[in-house]
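K.L.:
Below: sequence and its predicted model.
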Amino acid sequence: MQNRKNAVIAGYVGNVIEWYDFALYGFMASILSQLFFPSDNEVASLLATYGVFAAGFVMRPLGSFVFGWLGDTIGRSKTMLLSVALMFLPTLFLGLLPSYAVIGIWAPILLVIIRLVQGLSVGGEFSSSVTYLVETADPDHRGRAGSWANQGAISGMLLGAGLAALVTTVFPKEVVLEWAWRIPFLLGGFLGGIAMYLRRKLPKSPEFKSYSDQAEPRSPLKLAFTRNGKQMAQAILFASAYGVFFYIPMVYLPNWLNEHASFGLDRAMQINSLALLVAAPLVYLSALIGDRYLLRTHWITLSFGLVALAAWPLFELMQAGSLVAATLGQVLFIAMLAIPLGSAPAIFVELFPPVDRLTGYSISYNLGVGVIGGATPMAATWLIQQTGNSLSVAGMLVVAGALGVLAMLWIDDSSREDICQPAGQKCPVQC
């Protein structure tokens, strides 16, 4: 019982720091674009900034290969310690990084390097912590256990959004551009040390321990792409739809409200913070429903269907210029998103057997969420520029919703089955 409690705390806090650090870049995009990519064309400057944001996500597949293999070979707990270190140290360096005006072209070059290292870390952190949380949970609590990683991610994004809003509200724009923008990044470096302390002595998960002591030779990477090829494809499709659904309301929307709905950046950040605050309890409620009342795939199908139907009307509502309408629109998006946020982590873990679980999960999840989801803010900015219609971004959510429904219809639900194996397969080791 104590080990499970420690696992939840360490998994939650680690994801708070991990996603605070990673999402902070997205929340501060309008500020960073002026500091590191100065240009007379504001759209071009913002596109360059989002390009670096996407570059971090491109590294996620590489991180998934590295951390997935490590997690299936040396253990989930050791992998979790390494991943959080590779996140908070670059964030600390970013808080100390001189701007383009001080060191010229080296500023964006170093910024790209920082984002690449962070992307490598994110490629292993989330899937490692989710796998550890679900494997150490009671069978009827797998959804709720896995949801703590997303609750940590939301809390981290909320903390990042709140501090970004605080900085842009309290300080004049000139002061923000001069030095105040560094405050949230430096704080992230400090908080990362706390996460490392909490994770330093986590025990092996029971399922990893059950097969790691066996003499049977294994290649997690080979197993993931041969025996579990179907599960890999299912997870990639699901993660791609999930990534678009996640990053538009969570990361891109504050800048959309600023650029296309006549809201100041400080007000847009405040709306985002309120929506994230609403999300945290809804995520746990979603996981509870998936554990007790509805099969997880059925529950998530409902969410994807709703967003496909509601995306365009909600963007029209938010563009009306009313603070109440904009807040309501984002809260409704977050309420729909809370369903997969609560239940998706357990689905990904349940798809794969333990011997190659972290490898299969990490690679498929990060190819979908990393490559597709990470490019979403840049793609949305480009789409609006090309169409001249600020509502065209809603079409991305319609497509994501449709693909998400297809993924859920394809996946065999394992919510009530032995976590040792995906549905219809025999586990190669004794769990």
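P.N.:
Structure received.
K.L.:
switch to C-alpha atoms for all contacts and neighbour counts from now on
P.N.:
Fine.
K.L.:
Asp40: neighbouring residues, count only.
P.N.:
Using other C-alpha atoms under 10 Å, Asp40 has 8 neighbouring residues.
K.L.:
how close does it sit to Val52?
P.N.:
Plainly put, Asp40 is 19 Å away from Val52 if you go by C-alpha to C-alpha, to the nearest Å.
K.L.:
Same check on Ala29?
P.N.:
As defined by C-alpha to C-alpha, Ala29 lies at a distance of 10 Å from Val52.
K.L.:
End to end on stretch 360-379, go ahead and measure it.
P.N.:
27 Å.
K.L.:
what about versus this one:
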Amino acid sequence: MPVSRKLRKVLFATGIGHFVEWFDFGLYGTLAAFIGLHFFQAEDPALALLSSFAVFGAGFVMRPLGGLWFGSLGDRIGRRKVLTTVIILTSGATFLIGLLPTYSQVGLLATVLLVLVRLIQGFAAGGESAGATTFLAEYAPAHRRGYFTCWIDNFGFLAFVAASGLVLLLTTVLGEAAMNEWGWRIPFLLAGPLGWIGLYLRTHLEDSPEFLALKRSNNTEAAPLYTAVTTERRALGFCIGFVVIKAVGHWMLQAFIPAYLTTELRFLTTQAYTITTFGLLAVAVMVPFMGYLSDRFGRRPLMLAGCVGFILLSWPAMGLMAQGDIVYALLAMLLLGICIAAFDGASCAAIAELFPTRIRFGSIAIAYNLAVAFFGGITPWFSTWLVIKSGNPLSPALFVMAAALITFLTVLRAKETAGLPLRRYVRHKKTRRGRPGK
């Protein structure tokens, strides 16, 4: 099979699987307002939403554990096998949410079951982004690695668009009363057939050429996580720093904003999902172009531009949303969307280029999921808490600006890696005699 055709097949199969994974995982954030009303006992919708976002964050707590488990497996037995496993777990758990009894039916048991299913989702998600990024980076040619790896985020945002668009469609067709009563279950139940599609595509792929080369030469790492922590601490630190604004930006746009528009700014449900659907679609469209630019001009300029954009535009964007006008709110989404698209266009390749092939999956899984668990997992909850405690609807912008500053300072210290070949082996430290250390 010609390389270009094979690469397109790999891109499509990996991307569709990633789409399914994040459609499943992101549905909870999209439907957080409905979940808050059905699984928690709270008279105030804002407090119910806060409880819902707390469980949303609980799923992220499991991501580092999933990253440890699946990352190690991915470096020892292969990327493809792990990616097929995580899609089974995530789709199955998401399907179960659509079948769970509510608080009014079984009381606290409903909340407990929701938390358990969300923990399974989080554990599985710990292997997805690291695996998909590793897989595509190891297939892509060096001079186009930014473009091909950024499609991971493109498919991820398209999944968010599909989730938001589906909720918008169902709310429009069924009405808010029916949607609140039983229609919210439909998107979760769709996870079953979608999961089978993603599973089929992934099982018909070969593993990455980089990993297969290591396997043929018997050079796979026996203890990849130990090796990563002992030899690649600097790279792990850079990866965590890169992911801070990536995590906050993603989950601010996908999970916090839809609920924020309805509960705090009093937009109609259909208006809120219209704003987020078109805003996220614009991000998805922009990401591949930004990936192309990162191959031409480097990873650092695009990532720095995204961070600066968040620092300068987050407060004005939240101010536009607070005007209560749908056009202004959509413009605000686009302003924030340009920032995350610029960053995402370069970040996947930059992260993959930090680590050698022998430990790439596990290293990304550790660092990526630690950053996402803390910064991404708390984003909806902490943003909602800031609004409640401060009484200022613009206060979540301060959190985004702080996250962008952390990543900005990290990128400033990083080296440019665009166009360089991927590292395959670990660079061990040398002793005083110049020999490799043990």
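P.N.:
Arrived safely. For clarity, every value in this text was computed on a predicted model and none was experimentally measured.
K.L.:
ok, back up a step: between Ala29 and Val52 of structure 1, what contacts are shared?
P.N.:
Among the neighbours of Ala29 of structure 1, none is also in contact with Val52 (C-alpha atoms under 8 Å, 6 or more residues apart in numbering).
K.L.:
list the contacts for Ala247 of structure 2?
P.N.:
371-372, 375-376.
K.L.:
which ones are touching the aligned residue in structure 2 for Met59 of structure 1?
P.N.:
Aligning on TM-score structural alignment places Met59 of structure 1 opposite Met62 in structure 2. By C-alpha under 8 Å, 6+ apart, Met62 of structure 2 lies in contact with 119-120, 122-123, 126, 373.
K.L.:
from those, which single one is nearest Asp295 of structure 2?
P.N.:
Gly126 (27.5 Å; C-alpha to C-alpha).
K.L.:
any idea what the closest one aligns with in structure 1?
P.N.:
In structure 1, the residue matched to Gly126 of structure 2 (TM-score structural alignment) is Gly123.
K.L.:
what's the burial count for its match?
P.N.:
Per other C-alpha under 10 Å, the neighbour tally for Gly123 of structure 1 reads 32.
K.L.:
Touching, it and Gly56? I think so.
P.N.:
No. Counting by C-alpha atoms under 8 Å, Gly123 of structure 1 does not reach Gly56; the two are 9.5 Å apart.
K.L.:
for the top helix by length along structure 1, which positions count as buried?
P.N.:
Criterion DSSP state H: the longest helix present in structure 1 is helix 42-73. By 16 or more other C-alpha atoms under 10 Å, the buried positions in helix 42-73 of structure 1 come out as 44-73.
K.L.:
what's the neighbour count on Glu174 of structure 1?
P.N.:
9.
K.L.:
how close does it sit to Ser129 of structure 1?
P.N.:
The value you get for Glu174 of structure 1 to Ser129 of structure 1, if C-alpha to C-alpha is used, is 40 Å.
K.L.:
again, but for Ser64 of structure 1
P.N.:
Note on Ser64 of structure 1: its distance to Ser129 of structure 1, by C-alpha to C-alpha, is 13 Å.
K.L.:
Ok, Glu42 of structure 1 next?
P.N.:
Noted for Glu42 of structure 1: a distance of 38 Å to Ser129 of structure 1, by C-alpha to C-alpha.
K.L.:
Map Gly291 of structure 2 onto structure 1.
P.N.:
So, by TM-score structural alignment, Gly291 of structure 2 is matched to Ala287.
K.L.:
With adjacent residues omitted, what lies nearest to that match?
P.N.:
Among residues not flanking Ala287 of structure 1 along the chain, Gly342 sits closest, at 4.4 Å (C-alpha to C-alpha, 6 or more residues apart in numbering).
K.L.:
which residues touch the one you found?
P.N.:
Going by C-alpha under 8 Å, 6+ apart, Gly342 of structure 1 touches 143-144, 146-147, 150, 282-287.
K.L.:
any chance of these in JSON lines, with neighbour count too?
P.N.:
Output for the contacts of Gly342 of structure 1, formatted as JSON lines (neighbours: other C-alpha atoms under 10 Å):
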{"residue": "Gly143", "neighbour count": "29"}
{"residue": "Arg144", "neighbour count": "27"}
{"residue": "Gly146", "neighbour count": "34"}
{"residue": "Ser147", "neighbour count": "32"}
{"residue": "Asn150", "neighbour count": "28"}
{"residue": "Leu282", "neighbour count": "20"}
{"residue": "Val283", "neighbour count": "26"}
{"residue": "Tyr284", "neighbour count": "24"}
{"residue": "Leu285", "neighbour count": "18"}
{"residue": "Ser286", "neighbour count": "27"}
{"residue": "Ala287", "neighbour count": "31"}
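K.L.:
ok, those vs Ile411 of structure 1, which is closest?
P.N.:
Out of the contacts of Gly342 of structure 1, the member with the shortest distance to Ile411 of structure 1 (by C-alpha to C-alpha) is Gly143, at 16.5 Å.
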